[in-house]
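Trainee: okay, here's the prediction I keep looking at, along with the sequence it came from:
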Amino acid sequence: MTSEVQVEVAIIGAGVAGLALANILEQANISYFVLESYRAIAPPGAASIGLMPNGLRILDQIGVYEKLMEHAVPHDYFEHRDGDDGTLYGVLTAGRHLTTLLGYSSHAIPRQTLLKILYENLPDKSKVRASSRVSKVETSETNAVVTTEDGFQVTCDIVAGVDGVHSAVRREIEAYVGVTPSPDYLASRSACIFGCSNRVAGITGGQFFNSHRKDTGLFILTGKDDRPYWFLFDDFKEPIKYKETPKYTPEYVEALAEKSKDIIITPGVTFSDLYAHRRDVTTVSLEEGIAAVWHAGRMFLAGDACHKMVPNGAMGGNQAIESVASFVNHYRQLRARHPNQPIPLAELNTALESYTDERRRPVTHHVEKSCFLRDALLKRGPNIEGYLQGLSKGNIWDGLYKLAEPMSRAIRLEDWHKKTERTEFYERQAAKMREGLALPSILEEGRGVKG
């Protein structure tokens, strides 16, 4: 491989957002190159990802939905309990109606599986380069140049910073505009042990469990072959600034697991059962927040690089996929006005401002919602007790509406060449929701449609 390539879009990061963006650009005939700092694409690990209808619709548009479903089971049961005494706060079954409502259900799969499927769907793997940590980005009126630590360069029209919470592109944007992040941006209020376990008696595929407990909370989602993916939270009490969080030793993990062993998941099952059957664990601090600046020069951000969510609510990956789809929608309009010509910087920045305006409000909602759900899990905050008591009083329509209404306004790839029965059904049903039609009537019209 040469030490320099020239493309339209340099993608920094080969995570969910980066590989989804690469697939979209590939199918839109927009040239790209992916730089990944890690030494491997789709590395193994304990992390799972929740796939929701809004993300699945876009993944369907790029042709990977069927492959994903080989590794998934739909979720239709969500149980909330007190982690200390097992009191049942509520059982939510709204999720079992998602397929009838929008054409897709919700699922949990290993994050590595999604990355592998996205990577394998790319026809030319030479466009993805691992072990390529970005050292600098130079942007001008006519182009941008990305240089890695080993001297490899990509010259491009635009740089997509989808390189995660520790984004090198975000640092370049902040330096470019002279912005200093606020002290609380990307602060961590909790740590989390991500784990996956072998099958545990009493837990079956398609179930969610929330065990609410002061200081240490637990939530579980189960996938194919009844495999549990779990998230054990440790409350920091006070926020810890970005990059000041502690290193997590095996002793820390064992101590937290011991402290949490008696958390009740469901009758007859405690966290000690999960931990005894563990396969992999990873411990991280959970940064959270929205970046003040999303673009500058010929650079822009998407995913965790600018809208970092805690895992509660399972929207981080889905919102990242929506964001890169939004960018491509705006970028394709620019290319249509400037075929086979460089895109003027002023027009590019106008488009990126429109992209930011389109995405900032919905991702802010999901960042705030995910934090609230995490706080509810840890029983902290002034409104949590009312929320927990209200879980037993809600009805199926309230639960389904709260779950699906934001997804009725989700981003899709516009004017896309590939359509499926599901993608078209989603849009018809979402339009009815946006028009204010009652959910029972929308569901009735959707019965018999395959997901």
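Mentor: Cool, got the structure.
Trainee: contacts, neighbours, all on C-alpha from now
Mentor: Fine.
Trainee: any idea which element residue 233 lies in?
Mentor: strand 228-240 (DSSP states H and E).
Trainee: mind listing what the residue lying closest to residue 75 once chain neighbours are set aside touches?
Mentor: Nearest non-adjacent residue to residue 75, counting by CA to CA, 6 or more residues apart in numbering: residue 206, 3.9 Å away. Residue 206 makes contact with 73, 74, 75, 76, 77, 107, 221, 222, 223, 224, 226, according to CA atoms under 8 Å, 6 or more residues apart in numbering.
Trainee: and the furthest pair within the residues you listed?
Mentor: 77 and 224 (14.6 Å; CA to CA).
Trainee: surely residue 207 and residue 219 touch.
Mentor: No: between residue 207 and residue 219 there is no contact under CA atoms under 8 Å: 10.7 Å.
Trainee: the nearest residue to residue 72 once chain neighbours are set aside and residue 110: what is the separation?
Mentor: In space, residue 72 comes closest to residue 224 once its chain neighbours are excluded; the distance is 5.3 Å by CA to CA, 6+ apart. The spacing between residue 224 and residue 110, counted by CA to CA, to the nearest Å, is 10 Å.
Trainee: can you check residue 40 too?
Mentor: For residue 40, the distance to residue 110 - CA to CA - is 16 Å.
Trainee: which of these two has more neighbours?
Mentor: Set residue 40 next to residue 110 and count neighbours by other CA atoms under 10 Å: residue 110 wins out with 19 against 12.
Trainee: list the contacts for the more buried one?
Mentor: Per CA under 8 Å, 6+ apart, neighbours of residue 110: 46, 47, 48, 49.
Trainee: pretty sure the third one contacts residue 114?
Mentor: Translated: residue 48. No: the pair residue 48 / residue 114 is not scored as a contact, 9.2 Å apart, by CA under 8 Å.
Trainee: in the stretch 51-200 of the chain, which spans are strands?
Mentor: 77-82, 88-92, 107-110, 128-129, 134-139, 144-148, 153-156, 158-161, 188-197 (DSSP state E, counting those that start in this stretch).
Trainee: need the winner for burial among the ones you listed.
Mentor: Counting by mean count of other CA atoms under 10 Å, strand 158-161 has the highest mean neighbour count of these, with a mean of 27.
Trainee: show me where the stretch 251-400 of the chain has its strands.
Mentor: Using DSSP E, counting those that start in this stretch, strands in the stretch 251-400 of the chain cover 264-266, 269-270, 278-287, 289-290, 295-296, 299-301, 307-308.
Trainee: with mean neighbour count added, can I get those strands in CSV?
Mentor: As requested, the strands of the stretch 251-400 of the chain are exported to CSV (neighbours: other CA atoms under 10 Å):
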stretch, mean neighbour count
strand 264-266, 25
strand 269-270, 17
strand 278-287, 18
strand 289-290, 21
strand 295-296, 23
strand 299-301, 27
strand 307-308, 27
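Trainee: use this one as the comparison:
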Amino acid sequence: MTATTPLKVIIIGGGPIGLTLAQILTSAGVDFTILERRSTVTPEEGAGIAIGPTSFRLYDQLGLLPQMEAISTPIPHKHVLQRDGKVYNSYEFHLRACHGRAMAFLHRLDLVTTLFSTLPDSAKAKIHVNKSLSDITLTPEGVTVTCADGTSYNGTLVIGADGVHSKTRKIMNSLSNAPESETLPFETTFQGLFGNFPRLSLPGSEIEPGHDWECHSGGVSSQFFVGRDRGWFIIYRPLPGGPTRERIDYTDEDIKQFAEDVKDMHVTNKLTFGDVFKNVNKAGLTQLQEGAVKNRSWKRIGLVGDACDKITPNVGLGYNNGVLDVIVLGNLLKKLNESGEEITEEKVGKLFKEYQAERKEFSEKVDDAARGVIRTVTHTGFMKYLLDRWINPVLGLDKLYGSKVMGPLMAKQQVLEWLEEKNGIDGSIPWAHKGLVVTKA
């Protein structure tokens, strides 16, 4: 590829991470195409998504902060209870003090709708739906991506943002002759029942916006987030039959049976899950994979988000971890696009290696934290029960770990190098990287 030929990125997957990358590349002046297998990039799903300070910094840089604040609810408070509803721990999350902003929760549909609708028309025209990935071919000049409908797209490189069951990853592993262990890199030990409900459908002051209620008990745990207009829940329990690396497809009957099994479990100090499920808008059941691929790229193919690093949602960092992936790639791609050099396979490979190295430490810490938390809240073993029920409430280990371990690590993560942060988000731990500093006359 010659220096006069512009960089073009083909993104597989138009979900939250794919659309976030589209926003970044649009700002960076990097050409792209998104190929989404579904008929829309804004499907109605029951899930909620947690947004952390690092993602809000990106929204500030992209000019999306007002829109994201309008559709999300800060969740600074956490209450932990037994299955019978007795609260045994309650505190404020460390994020606001450490980083200047609390974790917020919003509806997945609202997130993808906002990310899509705020793109310029020229960028929206680059998003193609009903495009199921069939194959990826490397050429001397770049890549050719073929879809199941027979259409093909040419570009410089491919980024797989197509989730935990990534077809991009499967093709990349096949082309690179990856070891068999990379074919199914994630293991499922837990499953999760998730959904949402209208907030005003339930009575009580305990469902005022801004609270996270968590039931921690032997073999099952819940998270119950309360927003302005709706609430979201997810119930965790070990996978019946034990861990697996195979894909599981669930039915409506599976959802009903799970809900029946946990209907007596309190999700707040007054409400049981049975009370909530009567008013549910939409619910789903999913396996909760854990793990990370050994290599996030091969030659001109790279992976982001759940396609390469899957964590359970109990720590609220799944989407945020993927956002950090595309921030790092955005910075690297902008530099490559403006280098004026021939974009060779070697240069693309170097870019992907820099990306993997930058993301290594944070991703590994998040993976470890999520693994520990889900086993602690479900009291998997006596020591986990002892830690959660007695030691943590007395010593405040959650807040200590958040402020002394994860807080400094989060503060080291990148922002976009070419955009200003107009609404500086600061806390007690200073950010290592700042956006473009604009000198005002």
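Mentor: Nice, thanks for sending it over. Quick caveat: nothing in here was measured; it's all calculated off a predicted structure.
Trainee: how many other residues sit next to the equivalent of residue 334 of the first structure over in the second structure?
Mentor: Mapped onto the second structure by TM-score structural alignment, residue 334 of the first structure lines up with residue 336. The number of residues packed near residue 336 of the second structure is 19, by other CA under 10 Å.
Trainee: contacting residues for the residue nearest the centre of the second structure?
Mentor: Centroid check for the second structure by CA atoms, centre = their mean gives residue 319 as the closest residue, at 1.4 Å. Going by CA under 8 Å, 6+ apart, residue 319 of the second structure touches 16, 17, 49, 50, 51, 305.
Trainee: one step back: out of the strands of the stretch 51-200 of the first structure, which comes closest to residue 440 of the first structure?
Mentor: Taking CA to CA, strand 88-92 is the member of these nearest to residue 440 of the first structure, at 17.0 Å.
Trainee: please say which position in the first structure residue 42 of the second structure maps to.
Mentor: With TM-score structural alignment as the criterion, residue 42 of the second structure matches residue 42.
Trainee: need the three-state assignment for that match.
Mentor: Under DSSP: H, G, I helix; E, B strand; the rest coil, residue 42 of the first structure falls in the coil class.
Trainee: and it, how close does it get to residue 119 of the first structure?
Mentor: For residue 42 of the first structure relative to residue 119 of the first structure (CA to CA), the value is 8 Å.
Trainee: more neighbours, the two?
Mentor: More crowded of residue 42 of the first structure and residue 119, by other CA under 10 Å: residue 119, with 23 against 20.
Trainee: relative to residue 67 of the second structure, how far out is the aligned partner of that one in the second structure?
Mentor: Residue 119 of the first structure maps onto residue 116 in the second structure, with residues paired by TM-score structural alignment. When CA to CA is the yardstick, residue 116 of the second structure and residue 67 of the second structure sit 12 Å from each other.
Trainee: grab the nearest non-local neighbour of residue 191 of the second structure.
Mentor: Among residues not flanking residue 191 of the second structure along the chain, residue 287 sits closest, at 4.3 Å (CA to CA, 6+ apart).
Trainee: list the contacts of the nearest residue to residue 249 of the second structure once chain neighbours are set aside.
Mentor: Nearest residue to residue 249 of the second structure in three dimensions, chain neighbours excluded: residue 286, at 7.8 Å (CA to CA, 6+ apart). Listed by CA under 8 Å, 6+ apart, the contact set of residue 286 of the second structure reads 191, 192, 193, 248, 249, 250.
Trainee: among those, which recur in the first structure?
Mentor: Among these, the contacts conserved in the first structure (both residues aligned by TM-score structural alignment, their matches' CA atoms under 8 Å) are 191, 192, 193, 250.
Trainee: pretty sure the third one contacts residue 284?
Mentor: Meaning residue 193 of the second structure. Yes: the criterion here is CA under 8 Å, and residue 193 of the second structure meets it with residue 284 at 5.8 Å.
Trainee: shared neighbours, these two?
Mentor: Contacts common to residue 193 of the second structure and residue 284, judged by CA under 8 Å, 6+ apart, are residue 255.
Trainee: I'd like to know how many residues surround residue 28 of the first structure.
Mentor: Using other CA under 10 Å: residue 28 of the first structure sits among 14 other residues.
Trainee: so who does residue 176 of the first structure touch?
Mentor: Residue 176 of the first structure makes contact with 296, 297, according to CA under 8 Å, 6+ apart.
Trainee: please say which position in the second structure it maps to.
Mentor: Residue 176 of the first structure maps onto residue 175 in the second structure, by TM-score structural alignment.
Trainee: aligned partner of residue 154 of the first structure in the second structure?
Mentor: Using TM-score structural alignment, residue 154 of the first structure lines up with residue 153 in the second structure.
Trainee: state the distance from the match of residue 119 of the first structure to residue 34 of the second structure.
Mentor: Residue 116 of the second structure is 12 Å from residue 34 of the second structure, by CA to CA.
Trainee: repeat for residue 264 of the second structure
Mentor: 44 Å.
Trainee: if you count what's nearby, which of these two comes out ahead?
Mentor: residue 34 (27 against 15).
Trainee: does the more buried one sit in a helix, a strand or a coil?
Mentor: strand.
Trainee: how near is it to residue 349 of the second structure?
Mentor: Distance from residue 34 of the second structure to residue 349 of the second structure, by CA to CA: 21 Å.
Trainee: what about the helices in the first structure?
Mentor: Along the first structure, counting by DSSP state H, helices occupy 16-27, 53-61, 65-69, 98-102, 111-120, 168-177, 250-259, 271-276, 316-337, 345-377, 384-390, 396-408, 421-434, 439-446.
Trainee: turn those into CSV, including distance to residue 127 of the first structure.
Mentor: CSV is the format used below for those (distance: least, CA to CA, whole Å):
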stretch, distance to residue 127 of the first structure
helix 16-27, 9
helix 53-61, 20
helix 65-69, 22
helix 98-102, 34
helix 111-120, 11
helix 168-177, 19
helix 250-259, 37
helix 271-276, 40
helix 316-337, 18
helix 345-377, 24
helix 384-390, 48
helix 396-408, 32
helix 421-434, 28
helix 439-446, 41
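Trainee: which one of the ones you listed lies closest to residue 290 of the first structure?
Mentor: Nearest of the helices of the first structure to residue 290 of the first structure, taken as CA to CA: helix 345-377 at 6.9 Å.
Trainee: so which bits of that closest one are buried?
Mentor: Buried residues in helix 345-377 of the first structure, defined by neighbour count with 16 or more other CA atoms under 10 Å: 345, 348-349, 351-353, 355-356, 359-360, 363-364, 366-377.
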